[in-house]
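[1] The following block contains a protein sequence and its predicted model.
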Amino acid sequence: MRTLLPFVKQYKKELILGPFFKLLEAVSELLLPLFMAKLIDQGIRSNNLTEVYHYAFIMLIMTLAGLACVMICQYYASVASQGFGTELREALYKKINQFSYKQLDDYGADTLVTRMTNDINQLQNALAMLIRLVIRAPFLSIGSVIMAFYIHPKTALIFLVTLPIFFLLLLVLMKKTIPLYKKAQAKTDELNRTLQENLMGIRVIRAFAQQSNQTKRVATNSDELAATSLSAIKISTLLNPLTTFIMNIAILLLLYFSGKEVNIGNLQQGEVVALVNYLMQMLLALIVVSNLVVIFTKAATSANRVTDILDLPIEEELGKRTHETIIDTHQPVVLSVDQLSFQYPNQNGWTLTDITFKANVNQTLGIIGATGSGKSSLVQLLPRFYEWQKGHIHLFNQDITSLNLDTLRHPIRLVPQKSSLLSGTIRSNLLFGKNDATEQDMWEALNIAQAKEFVEQLPEQLDAPVSEKGDNFSGGQKQRLAIARGLIAKPALLILDDSLSALDYKTDLQLRQALKQQLPNTTLIIISQRVHSIKQADHILVMDNGQIVGQGNHQTLLNDCATYQAIVASQEQTKEEASYE
């Protein structure tokens, strides 16, 4: 909870003034029954219109003053809760952006989305209720008892009998509902996970005609959430009717005993009305207290889930050493990997074993291997998306574990397997690769990526809209736009992780030739399962089961590497491919 205090402290004024004005409103509400009693006893019973008007005017003024206080309190509560929620959500998003790949894998997108939306909404609601009701409700409950004793101590004993009965009822209900609310939040995470998986994989689901099965899966998760929530609601809804029952019994007892007191002249009719009002105020305030317990219980669970994220060490702290260091890019060896071994967290066996290779300036390094051979895992270690267990990686002769992550990643651009474009425009996506890119830079990048022609044909050209994930473009167009975004900054090291797979042979060849000719200072790493895409590389790594089983150029590997020979043999050269050699 301490983690959240800095976000709350920014609203000290609202946290003080909001409850203060709500307290003033509660004072006016406590005094109203007393003035009503005087209006009845001194005005109506005596046929004294002056007294009736006098006390009616006082009650009107107090009502209007109470209304003004409520409005002021509501304003402060809204400012504080919305501001708190906005800043907390921004801080949470910023923290998630610093997550390592391991942390992202550990949590998953579904629970992170739930924590940024539902959990923060719960905390916002709790803060608003803290300002509006936390002082008012207990004050009204205690104040009603005090005012009842002020009017008639003997009859007010009924209040003291009613309180423990109500609290016993509240304790029993809370004991049953609190675990159910926690379970419901876990079920919400589960449902969000299932929905996200289905929405992201909807094409695969349709391709395998699994709509019915997945619909049943979503329905099952939804039914489990509904059942858990319904169980909690069924128990919670008992509170109001049972409280009303207790209140009605208490009112009957109050009327019975106060009637006797009226008959013997110890109590007046107006005071009986005031006592009934105070009894109702007390019990209704206690219902509010019980609802606050539910709200704060949910908020406590949400606070733990949010602080769990905020208290995690940032990605920088996960490394060994992260000093600010300037990279000297004027080195002949761009990348050096020495005896590198790596395994994913919570996974048995090594994903990569004893990987050693070098890449020089302006060299094209090809990496080929079967699916699951460790190609993508290898290149994800270069920007330190994951931490490895053995070996060393040097960038321009500097150990990358000694570099600040921003410093390390600045000269590197990785275009991943899945070409993910951001919703917006082509221009905004290119600016994502280089914030200060000019239009000339953009067209140059598009030209190298073989995307200029189709972008020029769009009515809006650079300002053409890009839908979520770039789904309004074909697979090949998305890959070329993603590559343009990666190379627009002219990085020292450009990594294409199977980013040419959707391109035809002619476009693939033209793109690689353009990269070589127009980015002379860029070292290129191409990962591919197609021999055609890497056969012209200066140096090729052949990977199998997380190991390098062959290194050299195309001809050397054809002579010496059985795995490479098998790959080449399985991809017999087509007429189309041969025509572009």
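    Sure, I can see it.

[2] all contacts plus neighbour counts: C-alpha atoms, from now on.
    OK.

[3] so who does S377 touch?
    Neighbour list for S377: 351-352 [criterion: C-alpha atoms under 8 Å, 6 or more residues apart in numbering].

[4] That one and L340: what is the separation?
    When C-alpha to C-alpha, to the nearest Å is applied, the distance between S377 and L340 equals 12 Å.

[5] Now for the two: what residues contact both?
    With C-alpha under 8 Å, 6+ apart, S377 and L340 have common neighbours L352.

[6] my read is A37 is in a helix, agree?
    Yes: in this structure, A37 lies within a helix as judged by DSSP: H, G, I helix; E, B strand; the rest coil.

[7] right, and it touches N277 too?
    No: under the criterion of C-alpha atoms under 8 Å, A37 is not in contact with N277, lying 10.2 Å apart.

[8] where exactly do the strands run in the chain?
    Counting by DSSP state E, the chain has these strands, from start to end: 333-342, 352-360, 364-369, 390-395, 398-399, 412-415, 424-425, 465-466, 493-497, 523-528, 539-544, 547-552.

[9] Put this next to the previous one:
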Amino acid sequence: MLKELSKSIREFKAASVKAPVFVSLEVVLECIIPFIIAQLVNEIKAGCGLGVIAGYGAVLIVMAGLSLACGAAAGAYAATASCGFARNLRKDMYYQIQTYSFENIDKFSTSSLVTRLTTDITNVQQAYMMIVRIAIRCPLMLVFSLVMAFIMGGKMAVIFALVVPVLGAGLFAIARLVMPLFRKGFKMYDNLNSSIQENVKGMRVVKSYVREEYEKQKFSGAAGDVCVQFTKAERILAFNNPLMQFCLYTVMVFVLFFGSYTIITTKGLALDVGQFSAMLTYSFQILSSLMMLSMVFVMITMANESAQRIVEVLREESSMKNPAEPVCEVKDGSIDFDGVSFKYSAKAQKMALADIDLHIRSGETIGIIGGTGSSKSSLIQLISRLYDATEGTVKVGGLDVRDYDLESLRNQVAVVLQKNVLFSGTIKENLRWGNQEAADEELIEACKLAQADEFISRFPNGYDTYIEQGGANVSGGQKQRLCIARALLKKPKILILDDSTSAVDTKTDMLIRQAFKTYIPETTKLIIAQRIASVQDADRIIVMDGGTIQAVGNHEELLKKSAIYREVYTSQNKGGEADEE
């Protein structure tokens, strides 16, 4: 895990090294200062002059100044290292997520990935800052102070050898109890973020159904679960403080009692006042180091689970990989399914698609009809390798899709999915997702084909109109047409519309299909639709049912031989027939 995380330090290695170096210098200076003060106290007790006191004072001022400068430098380098590390880690995670296939994304919920990119990385960042500064300072301070305590206090310093193991055993026991609680708590964080995301995204639906109170209760439940879980963990961690206080006061009572007793009974022969004052200072340094170590321990305990969740994302390898020698050119838009079966997960008991044999010629217009859950979308997602077939082979342009370079294949297979997504930005910026280099004339032509130019022209700012996040300021039909235009700008050999005209009226739907025939006759077009009218004039229509192909043919053929197609057609045309009667 540490090896994986350390890869994100990169250009901040120097700052990560300099911080501990300056911390070490700071600790050395802080440990020497009590020793010099002890010498000064003994000199004053012996009746030294003002010159000697001034000399010691000057040395102490210089050392204090150097210690302060080293501490400031250590803090600055620690901040640079931790913030830079977090930035690289966040970037590495985000870039890794971009390589994921749909199968990989299905393993992590969106809310979980958001939590890992935000809360978890913040926890690791804070822990890293402590590691490069406090986690270096405290052990060094502890060791140097213990050495100086034994030098200055002799046998009296044995108390530290007794207290430190007790404290260590206590902290270890706390860690074992609290780690599983934090692990469970971060999963609850994911559920909380999921509740927030779902509510905000569906706010219009929530308000239209007056379900605000229900959503509040659902959120309150998720937030309450997080609160209860982390309260359990924090209650256990709270024992850290009384344990530290017990060790602190035990040592202080012992040092004060035993030191004072020694000075009084031996008349200062075994322990003088200067040594005793230094011993008290070293006691404070040792115990403050232990206190800070306990803080580091708490932070690292919390960050450990976050680090494991981050590494899960970094280690997840995409199930979609380019072959050793990928083909970068798609010959044509022909599509072949040879004995294809597919399921979304290796654990799934039932195939989403079973025994698919289908051959589509380049330039054909193919309609796909089927009820909800008939796996129409599953079928087309295999063409652009959003998923890989579990069994059999999917070919595009005569070659197995797994032989192509992924980017080259997807540039030639444009898919407009059911859930149309527009990003915050202008209409032009959204359209250029299809082709970054597209000229304004090309944008307009694509929008005319998609029947989008008319409503865009009515906007005050035309193609420079700003689209709100998720396309909130355009209608469903307008959003669909913009997404179709964006796909056309790719100038693909295969165009797939996954129920992408469901929100437009039948006239507009017809105009879009006529434009496809006229302007992109060589492009293979696959149209998934619920309306028979949307696919009625297709070269062939595929009827799907339960993940299998039930029938293939043109409109007239299917009316004769497919009961499913005939039933759908009849149900959708009852109104028209009744009017004619």
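    Thanks, I have the structure now. These figures come from a predicted structure and were not determined experimentally.

[10] Now render the strands of structure 1 as TSV, adding mean neighbour count and distance to V204 of structure 1.
    Putting the strands of structure 1 into TSV (neighbours: other C-alpha atoms under 10 Å; distance: least, C-alpha to C-alpha, whole Å) gives the following:
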stretch	mean neighbour count	distance to V204 of structure 1
strand 333-342	19	31
strand 352-360	19	29
strand 364-369	26	25
strand 390-395	19	37
strand 398-399	16	42
strand 412-415	22	23
strand 424-425	18	26
strand 465-466	18	22
strand 493-497	24	22
strand 523-528	25	23
strand 539-544	24	28
strand 547-552	19	31
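
[11] quick one: which of these is nearest I249 of structure 1?
    Ranking the strands of structure 1 by their distance to I249 of structure 1 (criterion: C-alpha to C-alpha) puts strand 424-425 first, at 63.7 Å.

[12] May I see the strands of structure 1 organised as JSON lines, with distance to Q479 of structure 1 added?
    Written out in JSON lines, the entries for the strands of structure 1 read as follows (distance: least, C-alpha to C-alpha, whole Å):
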{"stretch": "strand 333-342", "distance to Q479 of structure 1": "25"}
{"stretch": "strand 352-360", "distance to Q479 of structure 1": "24"}
{"stretch": "strand 364-369", "distance to Q479 of structure 1": "18"}
{"stretch": "strand 390-395", "distance to Q479 of structure 1": "27"}
{"stretch": "strand 398-399", "distance to Q479 of structure 1": "31"}
{"stretch": "strand 412-415", "distance to Q479 of structure 1": "9"}
{"stretch": "strand 424-425", "distance to Q479 of structure 1": "15"}
{"stretch": "strand 465-466", "distance to Q479 of structure 1": "13"}
{"stretch": "strand 493-497", "distance to Q479 of structure 1": "10"}
{"stretch": "strand 523-528", "distance to Q479 of structure 1": "14"}
{"stretch": "strand 539-544", "distance to Q479 of structure 1": "23"}
{"stretch": "strand 547-552", "distance to Q479 of structure 1": "27"}
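
[13] of all the ones you listed, which lies closest to M129 of structure 1?
    Comparing the strands of structure 1 against M129 of structure 1 with C-alpha to C-alpha, the closest turns out to be strand 424-425 (38.2 Å).

[14] what's that closest one in contact with?
    462-467.

[15] And stretch 216-226 of structure 1, by the same measure?
    In contact with stretch 216-226 of structure 1 (C-alpha under 8 Å, 6+ apart) are residues 184, 187-188, 190-191, 194-195.

[16] Looking at these, which two lie furthest apart in space?
    Of all pairs drawn from these, the widest gap by C-alpha to C-alpha lies between A184 and L195 and measures 16.3 Å.

[17] on that earlier part again, report the two of the contacts of strand 424-425 of structure 1 separated the most.
    Taking C-alpha to C-alpha as the measure, these reach their widest spread between L462 and S467, a distance of 14.0 Å.

[18] which one of the two has more residues nearby?
    When L462 of structure 1 and S467 are compared on other C-alpha atoms under 10 Å, the one with more neighbours turns out to be L462, at 19 against 14.

[19] where's that one relative to E439 of structure 1, distance?
    Using C-alpha to C-alpha, L462 of structure 1 is found at 9 Å from E439 of structure 1.

[20] And for A359 of structure 1?
    Looking at A359 of structure 1 against E439 of structure 1, where the rule is C-alpha to C-alpha, the gap reads 32 Å.

[21] ditto for V134 of structure 1
    57 Å.

[22] go on, H394 of structure 1?
    Separation of H394 of structure 1 from E439 of structure 1 (C-alpha to C-alpha) stands at 35 Å.

[23] swap in P153 of structure 1?
    Taking C-alpha to C-alpha as the measure, P153 of structure 1 and E439 of structure 1 are separated by 84 Å.

[24] again with A227 of structure 1
    Taking C-alpha to C-alpha as the measure, A227 of structure 1 falls 56 Å from E439 of structure 1.

[25] mind checking what M291 of structure 2 lines up with in structure 1?
    Counting by TM-score structural alignment, M291 of structure 2 lines up with I287 in structure 1.

[26] Hmm, that match is touching L242, no?
    No: at 10.4 Å, I287 of structure 1 does not count as touching L242 under the criterion of C-alpha under 8 Å.

[27] Same drill for those two, tell me which one is more crowded.
    Taking I287 of structure 1 and L242 together and counting by other C-alpha under 10 Å, I287 has the greater number of neighbours (19 against 13).

[28] L177 of structure 2 matches what in structure 1?
    The alignment partner of L177 of structure 2 in structure 1, by TM-score structural alignment, is K176.

[29] Can you give me every residue that contacts its match?
    In this structure, K176 of structure 1 makes contact with 232, 235, judged by C-alpha under 8 Å, 6+ apart.

[30] and if you look at V23 of structure 2?
    70-71, 74, 133, 136-137.

[31] what's the farthest-apart pair in those?
    C70 and I136 (13.7 Å).

[32] Out of the contacts of V23 of structure 2, grab the one that's most surrounded.
    Ranked by the number of neighbours (other C-alpha under 10 Å), the contacts of V23 of structure 2 place A74 first, at 27 neighbours.
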